[in-house]
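**Q** next comes the sequence, and after it the predicted model I'd like to discuss.
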Amino acid sequence: MPTASLLHRFLDELMPLRPRAVWAHGSFAGGDYQEGRSDLDLIAVLPGPMRPATVRRLVGLHRSLRAVPLAGKLHCTYLTPATLEDPDRSHLTWAHGRVLRRPVTPVTRRELHDFGRVLHGEPPAGLLPAVPERQLSDFVVRDQRDYWRPAVDRARLWRQDVWVDLGLLTFARATVTLRDGRLISKREALAELPALGAPVEVVEDTARRRYGAAPAPAGGDWLVRRAELTRAYLAPAIDALVAAYG
């Protein structure tokens, strides 16, 4: 199985850096993983500190994996014991074939505690602080209000599959988290969308592309209509969610 081979190679290459833990979150941990479609989202806790020589070794490690099947979908954020606690702090991350810096958000932290998959070393509960309910809900509201709501007004973005899919699915997941206090997968979020009033033809389009056989590329007229339907739904839906829970 390509995913298993990739993880074995990655962990083998990482061991000289003596990681205290390597965890999977997202779809691979939550049971919604589709090989070849889903990203493989990982967190590694290194002994620290993150010196320039360590960064160079990590970059070299990921570059060495480029020829391995599915390596482009492997994303890993690197923490140290001294940088674990702050959910707003950005950490060295390899994603989309390059080095980034991004935080390990309260949602990701809750995922790790609730259903994180231990690939090596200590479990999340032994290293990562618990996520208070208020911290989780505040983050979810802020993400909808400050990131997704302004994005809805940028019309050109919404002709892309990724914006339509993630915009709708993130909204559904945010709604369930705020309403019920639990995290759900993207597949579960897709099932929630009709009851939340999302446009049925857009939800069906997303389901076909994400979980069905690969469809023919969408035509221009549908891309325009899909974008209009999605934006017309999300703008008031996000406003209402933020007003209710913000």
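**A** That came through fine.

**Q** contacts and neighbour counts: CA atoms only from here.
**A** Noted.

**Q** so who does the spatially most central residue of the chain touch?
**A** By CA atoms, centre = their mean, the chain has its centre lying nearest to residue 26, at 5.8 Å. By CA atoms under 8 Å, 6 or more residues apart in numbering, residue 26 lies in contact with 40, 41, 108, 111, 185.

**Q** kindly report the same for residue 89.
**A** 83, 102, 103, 104.

**Q** what about the nearest residue to residue 140 once chain neighbours are set aside, which SS state?
**A** Among residues not flanking residue 140 along the chain, residue 174 sits closest, at 6.0 Å (CA to CA, 6 or more residues apart in numbering). Here residue 174 takes the helix state, with states given by DSSP: H, G, I helix; E, B strand; the rest coil.

**Q** A further structure is provided below for comparison with the first:
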Amino acid sequence: MLAVSPGCSPCPRAGGARALAVPARPRRLPAPLSVDSDPPASFPADRRDHQDELPNAARWRPESHVERDEPQRPAGKPSAATTLTASATQDPSSIDRAPGPPRGRKHHYGLQEPAMKHVLTLATVARVSVEETCATYLELADRHAPGLVQGLYLQGSIALGDYRPGTSDIDFVAVVSGPPDLRALEVIHAGLRRVHGRTCFDGLYVEPGDLRRPPSARPLGPAVHEWRVQPSSAFERNLVTWHVLAQSGVAVRGPAVGELGVHTDWPALAVATRDNLAGYWTRWRDVAARGPVGFSAQGTCWGVLGAARVRHTLAAGRVTSKTEAARYALETYDERWHRIVREALRIRVGGPALYRTPFRRRADLIDFLGVVLR
């Protein structure tokens, strides 16, 4: 959720309705690329090109994504072609400085042209990884709880076009036929973890009518967070999830998102978001100023991009992504704060550190939060 989980993923590891194609049989893939080895990329933009080749595909119209042609290659071998994230192509401000030589001419915000090449990734790796995780989940659900999962939808970073393999979670909303058996859910998610345990599959279970009403008007229900099944949880059961789903949710199984009648209420969400800045983020800044979290790379990424994302959501009138929030911060706040913003983005996508010590970085983190929270 935006209010609680807007920054880098806490999982411990280190435009309209759209549909995601799921292979009939999941294949085992190598472990996702590490953030420390290869800079991750957003969820790929080439799904539209393949929707006639895969089952259950339809209605893929990502207007904000950029596509690249992929050359033919022998089956089973990874492609050397790569796909550039939309934000990287449309505005270099969304990309941090790339690691190592060669250096090229500068774009605005002082970013080097070769930085763009380091945000390029194997599009097939990210796309197939998500699709296979979903396919494995549905296979397990249909085996252990037949008829339970009527719809599966992806929200969060995948829906917002900011998915980063090895960094982002896969955030789901499962529409179920009735109250699920908790033991069956534990078996399903334990089995999924054994196959795809490097990426958390986080989300909640709702009945068909739940999405048409305000989340606060419905009782708590089952959810999964960091592989733990919670029988009665408020996790992700909030207006942020409802808005992201309605705004750009990805349909894996079930009707298109536009046919679900998802409840939205921007004035109520705006009030809750302002309260989140005054409450959660103010307390978080105070804790970071006194404790060790402010010295960590994860804390820096969480604080800078998380608070900026909340502020950007209010300015944009829609739920925005972390990469968009970084660009917004670079365009909105004084150049004095560009270094800490780029450092937070660098932690998220990879690249050389912009600070020699964590002490100066924490000082800039705390001061930047003070500006955002005014």
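**A** Great, that's in hand. All values derive from a computational prediction rather than experimental measurement.

**Q** so what's the residue count around the counterpart of residue 94 of structure 1 in structure 2?
**A** Superposed on structure 2 with TM-score structural alignment, residue 94 of structure 1 falls opposite residue 224. As a burial measure, residue 224 of structure 2 scores 23 neighbours (other CA atoms under 10 Å).

**Q** picking that back up, same list, the contacts of residue 89 of structure 1, but as CSV with secondary structure please.
**A** As requested, these are arranged in CSV below (three-state DSSP):
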residue, secondary structure
83, helix
102, strand
103, strand
104, coil
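
**Q** ranking those by neighbours, who comes first?
**A** residue 104 (19 neighbours).

**Q** with adjacent residues omitted, what lies nearest to that one?
**A** Per CA to CA, 6+ apart, closest to residue 104 of structure 1 is residue 87, 5.7 Å.

**Q** can you get me a residue count around the one you found?
**A** Neighbour tally, residue 87 of structure 1, other CA under 10 Å: 18.

**Q** what about residue 67 of structure 1, how many neighbours?
**A** Applying other CA under 10 Å, we find 9 residues neighbouring residue 67 of structure 1.

**Q** now which residue in structure 2 aligns to it?
**A** When structure 2 is aligned by TM-score structural alignment, residue 67 of structure 1 is paired with residue 194.

**Q** so which helix or strand takes in its match?
**A** helix 182-196 (DSSP states H and E).

**Q** the counterpart of residue 27 of structure 1 in structure 2: neighbour count?
**A** Correspondence of residue 27 of structure 1 to structure 2, assessed by TM-score structural alignment: residue 157. Residue 157 of structure 2: 23 surrounding residues under other CA under 10 Å.

**Q** what do you get for residue 179 of structure 2?
**A** Residue 179 of structure 2: 12 neighbours (other CA under 10 Å).

**Q** and it, what's its match in structure 1?
**A** Alignment note (TM-score structural alignment): residue 179 of structure 2 maps to residue 49 of structure 1.

**Q** the residue lying closest to that match once chain neighbours are set aside: neighbour count?
**A** Setting aside the residues directly before and after it, residue 49 of structure 1 is nearest to residue 80 in space (CA to CA, 6+ apart), at 6.6 Å. Applying other CA under 10 Å, we find 18 residues neighbouring residue 80 of structure 1.

**Q** residue 80 of structure 1 matches what in structure 2?
**A** So, by TM-score structural alignment, residue 80 of structure 1 is matched to residue 207.

**Q** wait, its match touches residue 177, no?
**A** Yes: using CA atoms under 8 Å, residue 207 of structure 2 is in contact with residue 177, at 6.3 Å.

**Q** where do the strands sit along structure 1?
**A** 21-25, 40-45, 74-79, 90-95, 98-103, 117-121 (DSSP state E).

**Q** so for residue 144 of structure 1, which of these sits nearest?
**A** Among those, strand 98-103 comes nearest to residue 144 of structure 1, with 16.7 Å by CA to CA.

**Q** what angle do the closest one and strand 90-95 make?
**A** Relative orientation of strand 98-103 of structure 1 versus strand 90-95 (axes from the mean of the first three to the mean of the last three CA atoms, to 10 degrees): 140 degrees.

**Q** residue contacts, residue 293 of structure 2?
**A** Counting by CA under 8 Å, 6+ apart, residue 293 of structure 2 touches 287, 299.

**Q** hmm, 10 Å instead?
**A** With contact set as CA atoms under 10 Å, 6 or more residues apart in numbering, residue 293 of structure 2 has these partners: 284, 285, 287, 299, 300, 303, 362.
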